[in-house]
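In: 3D model of this:
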Amino acid sequence: MSIEPRHPLSPKGEFVISYEFFPPKTPEMETQLWASVKRLEPLHPRFVSVTYGAGGTTRERTHAIVLRIARETGMKPAAHLTCVASTREETDRIIRAYWEAGVRHIVALRGDPPGGVGSPFMPHPLGYPSSSHLVRGIKAIADFEISVSTYPEGHPESRSIDQDIDALKAKIDCGATRAITQFFFENEVYLRFLERARARGITIPIVPGIMPVRNFKQVSGFAKKAGASVPAWLADRFEGLENDQETHAIVAAATVVEQVMDLVKNGVNEFHFYTNNRADLVFGICHLLGVRPVREKVEA
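Out: Alright, predicted model coming up:
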């Protein structure tokens, strides 16, 4: 399927970017996270999100990172928050704490069951039963900006793309202001989903989530759990590179640049990068888009 460009390439500097980080598990990973934050901060992202582990397992670490970003950087943090394993009272307490700390953006998610993807989701009997209920609850507490997830290839538990669009509409009706997609590797998947959503009257930004392939085996595992397809051509690109990190990195960079620039040709100007707490590939992509640190002029 060939897709004709809908808009010419945007002029340099007109792209909107955001990043996702995750709470580190070790001191070494902590160092890597903050090095990446420092490297990417000068590119002035619209926001940076911090994930929330399955079952709320990283609640305290997520909270600490969000507050440190708000306190020590010029970036606006967006805290991930889920419905899993918490009462409404506990969740509402977290929401109020973020507002009191000056955080104004939440990424509202249902979250994976404590048993992981594939196990049945059982809402806490005293908690929010779904992401749309969580969105409504957040809005009832304060006027947060709220981003939500959406799945161009369908959520693993959904019966159809129409059901996914219904779920997205429900979250918008409750107050969501932006959707961020699960990562994908075939741009046609995203573009078709975008067209179907617009045809259903959805007008909020549906921002493509972009995943650089740092470790093909690992990303393939993520994709399987998330319901994202891994095309044969992508597997072929990384075949035989398991023990060749240098070539793997070059192929990964070329692949993600190719994907992003093709989306640009199709009129996309906003991107959410899953950084894996590393800055190099994302920084390089932003450079190609013309999103660069502002250099101070040197007086003659």
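
In: from here on, contacts and neighbour counts on C-alpha atoms
Out: Will do.

In: Can you identify each of the helices in the chain by residue range?
Out: For the chain, applying DSSP state H gives helices covering 27-40, 59-72, 88-100, 131-141, 161-173, 187-199, 216-226, 232-238, 245-265, 280-289.

In: Just send those back as a markdown table, with distance to Ile206 and mean neighbour count too.
Out: As requested, the helices of the chain are exported to a markdown table (distance: least, CA to CA, whole Å; neighbours: other CA atoms under 10 Å):
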| stretch | distance to Ile206 | mean neighbour count |
| --- | --- | --- |
| helix 27-40 | 23 | 16 |
| helix 59-72 | 23 | 17 |
| helix 88-100 | 24 | 16 |
| helix 131-141 | 17 | 20 |
| helix 161-173 | 10 | 18 |
| helix 187-199 | 7 | 16 |
| helix 216-226 | 18 | 15 |
| helix 232-238 | 24 | 12 |
| helix 245-265 | 13 | 17 |
| helix 280-289 | 19 | 18 |
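
In: Dump these to JSON lines, plus distance to Pro208.
Out: Output for the helices of the chain, formatted as JSON lines (distance: least, CA to CA, whole Å):
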{"stretch": "helix 27-40", "distance to Pro208": "19"}
{"stretch": "helix 59-72", "distance to Pro208": "22"}
{"stretch": "helix 88-100", "distance to Pro208": "26"}
{"stretch": "helix 131-141", "distance to Pro208": "19"}
{"stretch": "helix 161-173", "distance to Pro208": "15"}
{"stretch": "helix 187-199", "distance to Pro208": "7"}
{"stretch": "helix 216-226", "distance to Pro208": "15"}
{"stretch": "helix 232-238", "distance to Pro208": "18"}
{"stretch": "helix 245-265", "distance to Pro208": "9"}
{"stretch": "helix 280-289", "distance to Pro208": "14"}
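
In: Sequence B follows; please return its structure for comparison with A:
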Amino acid sequence: MTSVVQRLETGQPTFSVEFFPPRDAEDEQILWRAIRNLEVLDPAYVSVTYGAGGHNRDRTIRTTGRIASETTLVPMAHLTAVDHSVTELRNVLGWYAAVGVQNVLAIRGDPPGDVDGEWIPHPEGLRYAEELVELVRELGDFCVGVAASPYGHPRSTDLESDTKYLIRKLNAGADFAIAQLFFAPEDFLRLRDRIAAAGCEKRMIPGILPLTTKKTLTKTAELSGAPIPDWLARTLDPYADDPKGFRAAGMDVITENCRRLLDEGVDNLHFYTFNRSKATSELVERLGLVPARTG
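Out: Now for the predicted structure:
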């Protein structure tokens, strides 16, 4: 089995993609069309999300298992601690190992139903993401990633404390962190600088959203809490009623953002696909990203 870290240590820039588990048979066809279209580009790895409260757990396991057994791709499965006992988490990790999934993104997760609600741990579960990282490490030879926020987690009181908790997750045994959505490359680079200034050398990976529709921009900003910079609003506002113009302008912005990140030494760009392949394929082509070939 191949780890995410192995796939990233190529000495050249790579890209990766994120999918979510299908809700029904039609969604599954759409997902697998995207998987096959992107497979030929040889992304370094592909991640599959895990629903709040574990309600998509079986679909996540099934999807990552199929990717491991039916494709040439390296899968990374998400795992959250929400509403799970330690025994259940152990079982999930056992299932991942059994289907050939060696890479796990360990996330505490949001409260089911209300992401802003009170986070209440399972009475026989875990309270913090760092505990989940430790559990994953205890149960097998997994490569482990964690989540990071350029703006600080909504429950953090300030960036200083947020940085401290992120470093605790990394030091608990994580190999890397994937930064959640941002629109300005400087915001990710400041996060990377904060981690480096604290003496942590773990890899920081930016999560990239292809900007193709106004709805996508508005909804993801609302869900993630990522601020829309004034310069981005000024760039895209003229195309509010012009879908083709919005897509063209949005993709130009993201292309330039990615180029800035690559120029700053970022070696992996993680694209949120929404189970589609066209925008990601276009960005990869524009950026001239060389697919990872090792592992």
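
In: Provide the TM-score value for the superposition.
Out: Aligned and superposed, the two chains score 0.90 in TM-score terms (TM-score structural alignment, normalised by the length of the second structure); 283 aligned residues with a CA RMSD of 1.9 Å.

In: just to revisit the earlier point, nearest to Ala108 of the first structure, out of the helices of the first structure?
Out: helix 131-141 (6.2 Å; CA to CA).

In: relative orientation of that closest one and helix 161-173 in degrees?
Out: Put simply, helix 131-141 of the first structure runs at 10 degrees to helix 161-173, going by axes from the mean of the first three to the mean of the last three CA atoms, to 10 degrees.

In: In the second structure, which residues correspond to helix 131-141 of the first structure?
Out: Per TM-score structural alignment, the counterpart of helix 131-141 of the first structure in the second structure is residues 129-139.

In: Identify all contacting residues around the matching stretch.
Out: Residues outside stretch 129-139 of the second structure that contact it (CA atoms under 8 Å, 6 or more residues apart in numbering): 81, 90, 93, 106-108, 126, 142, 144, 168-170, 172-174.

In: That one vs the first structure, average distance?
Out: Compared with the first structure after fitting, stretch 129-139 of the second structure deviates on average by 0.6 Å (mean CA distance after the TM-score superposition for the first structure).

In: from the chain's centre, how far out does that stretch sit?
Out: In this view, stretch 129-139 of the second structure has its centroid 18 Å away from the chain centroid, taken as CA atoms, centre = their mean, to the nearest Å.

In: cool, and stretch 224-236 of the second structure?
Out: Mean-position distance between stretch 224-236 of the second structure and its chain equals 21 Å (CA atoms, centre = their mean).

In: What span of the first structure is that stretch aligned with?
Out: Residues 226-238 of the first structure are where stretch 224-236 of the second structure aligns, with TM-score structural alignment as the criterion.

In: Repeat that for stretch 91-101 of the second structure.
Out: Counting by TM-score structural alignment, stretch 91-101 of the second structure corresponds to 93-103 in the first structure.

In: ok, now stretch 157-169 of the second structure?
Out: So stretch 157-169 of the second structure sits over residues 159-171 in the first structure, by TM-score structural alignment.

In: And stretch 53-65 of the second structure, by the same measure?
Out: So stretch 53-65 of the second structure sits over residues 55-67 in the first structure, by TM-score structural alignment.

In: Outside of that stretch itself, list whatever touches it.
Out: 22-23, 50-53, 77-80, 82, 84-85, 101, 103, 111-114.

In: Can I get the buried part of those residues as one PyMOL selection?
Out: Selection of buried members from the contacts of stretch 55-67 of the first structure for PyMOL, criterion 16 or more other CA atoms under 10 Å:
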select buried, resi 22+23+50+51+52+53+77+78+79+80+82+84+85+103+111+112+113+114
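
In: Run a quick neighbour tally on the closest residue to Ala292 of the second structure other than its chain neighbours.
Out: The shortest distance from Ala292 of the second structure to any non-neighbouring residue, by CA to CA, 6 or more residues apart in numbering, is to Ala44 (5.4 Å). Neighbour count for Ala44 of the second structure, taken as other CA atoms under 10 Å: 31.

In: Just give me the match in the first structure for Ala44 of the second structure.
Out: Under TM-score structural alignment, Ala44 of the second structure pairs with Arg46 in the first structure.

In: Ok, Ala197 of the second structure next?
Out: So, by TM-score structural alignment, Ala197 of the second structure is matched to Ala199.

In: So that match versus Arg192 of the first structure, what's the distance?
Out: In this view, Ala199 of the first structure and Arg192 of the first structure are 11 Å apart by CA to CA, to the nearest Å.

In: Equivalent analysis for Ala70 of the first structure, please.
Out: Ala70 of the first structure is 36 Å from Arg192 of the first structure, by CA to CA.

In: Ok, Asp112 of the first structure next?
Out: Taking CA to CA, one finds Asp112 of the first structure at 26 Å from Arg192 of the first structure.

In: Now do the match of stretch 91-101 of the second structure: everything it contacts.
Out: So stretch 93-103 of the first structure is in contact with Leu67, Ala70, Lys76, Pro77, Ala78, Ala79, Arg104, Ile138, Ile141, Ala142, going by CA under 8 Å, 6+ apart.

In: Recalculate using a threshold of 6 Å.
Out: Stretch 93-103 of the first structure has contacts (CA atoms under 6 Å, 6 or more residues apart in numbering) with no other residue.

In: Great, nothing more from me.
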